[in-house]
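K.L.:
build the 3D model from these lines:
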Amino acid sequence: MAARIYQHVKSNMQSGRARTDRWVLEFEPAEPKRADPLTGWAGSGDTREQVRLGFPTLDAARAYAESQGLDFHVVPAPERRLKLQAYADNFR
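P.N.:
The predicted structure is shown next:
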């Protein structure tokens, strides 16, 4: 079983950085999604895809994955880039 460990990032619609310090362990999809013949929605029979485990630190997430014998890789969080802009720039 393969898993990925990543850190939540702030979405563009958020102003604060709440819960961005948490680490998440998520399982890789075991089978591709296919269209349901009745509804046309995409889905699969893999229920592990619905499981997300949260951890306070990267070390805790790694320790859990190693204790469960999971193959995992860590996805590094993108660096934060600040776009400093003055209100007066709107009127130039």
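K.L.:
CA only for contacts and neighbour counts going forward, please
P.N.:
OK.
K.L.:
now the helices for this structure?
P.N.:
With helices called from DSSP state H, the chain shows them at 58-67.
K.L.:
ok, which stretches of it are strands?
P.N.:
In the chain, the strands defined using DSSP state E lie at 2-7, 23-27, 34-35, 42-43, 52-55, 71-75.
K.L.:
what helices or strands is the third one leaning on?
P.N.:
I take that to be strand 34-35. Packing partners of strand 34-35 (3 or more Cα pairs under 8 Å, 6 or more residues apart in numbering; DSSP states H and E): strand 42-43.
K.L.:
Proceed likewise with the subsequent sequence, for comparison:
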Amino acid sequence: MTARIYQRPQSAMTSGRALTDRWILEYDPAEAKRPDPLTGWAGSGDTRQQLQLKFGSCEAAKAYAERNAIEYAIVPTPTRTLKIQAYADNFR
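P.N.:
You can find the predicted model right below:
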């Protein structure tokens, strides 16, 4: 059983940074998804894919994983790069 720990990314639809300080632990899929013969929807028998645990810090998520003997990988948060430009630059 393996999991990945990452920080919640900022929504692409808004400029707000609400809930981006939360850390999430998600389990890696144990089996591949396959199409359902009746509906054609993709699914599997692995119910851990539906589980998403939220923590206030990375250390709390790591402590939970170590306490429950879960192998984990921490996905680093990408750095934000801001492209500062004036509105007038759109018309040059």
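K.L.:
sorry, back to before: and the strands of the first structure: which comes nearest residue 89 of the first structure?
P.N.:
Residue 89 of the first structure lies closest to strand 2-7 among the strands of the first structure, at 33.5 Å (Cα to Cα).
K.L.:
outside of that closest one, which residues touch it?
P.N.:
20-28, 58, 61-62, 70-77 (Cα atoms under 8 Å, 6 or more residues apart in numbering).
K.L.:
on that earlier part again, give me whichever of the strands of the first structure is most buried.
P.N.:
Comparing the strands of the first structure by mean neighbour count (mean count of other Cα atoms under 10 Å), strand 23-27 comes out on top with a mean of 21.
K.L.:
post-alignment, that strand versus the second structure, mean distance?
P.N.:
Compared with the second structure after fitting, strand 23-27 of the first structure deviates on average by 0.3 Å (mean Cα distance after the TM-score superposition for the first structure).
K.L.:
returning to that earlier point: put together JSON lines for the strands of the first structure, with distance to residue 86 of the first structure on each row.
P.N.:
As requested, the strands of the first structure are arranged in JSON lines below (distance: least, Cα to Cα, whole Å):
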{"stretch": "strand 2-7", "distance to residue 86 of the first structure": "30"}
{"stretch": "strand 23-27", "distance to residue 86 of the first structure": "34"}
{"stretch": "strand 34-35", "distance to residue 86 of the first structure": "48"}
{"stretch": "strand 42-43", "distance to residue 86 of the first structure": "44"}
{"stretch": "strand 52-55", "distance to residue 86 of the first structure": "37"}
{"stretch": "strand 71-75", "distance to residue 86 of the first structure": "34"}
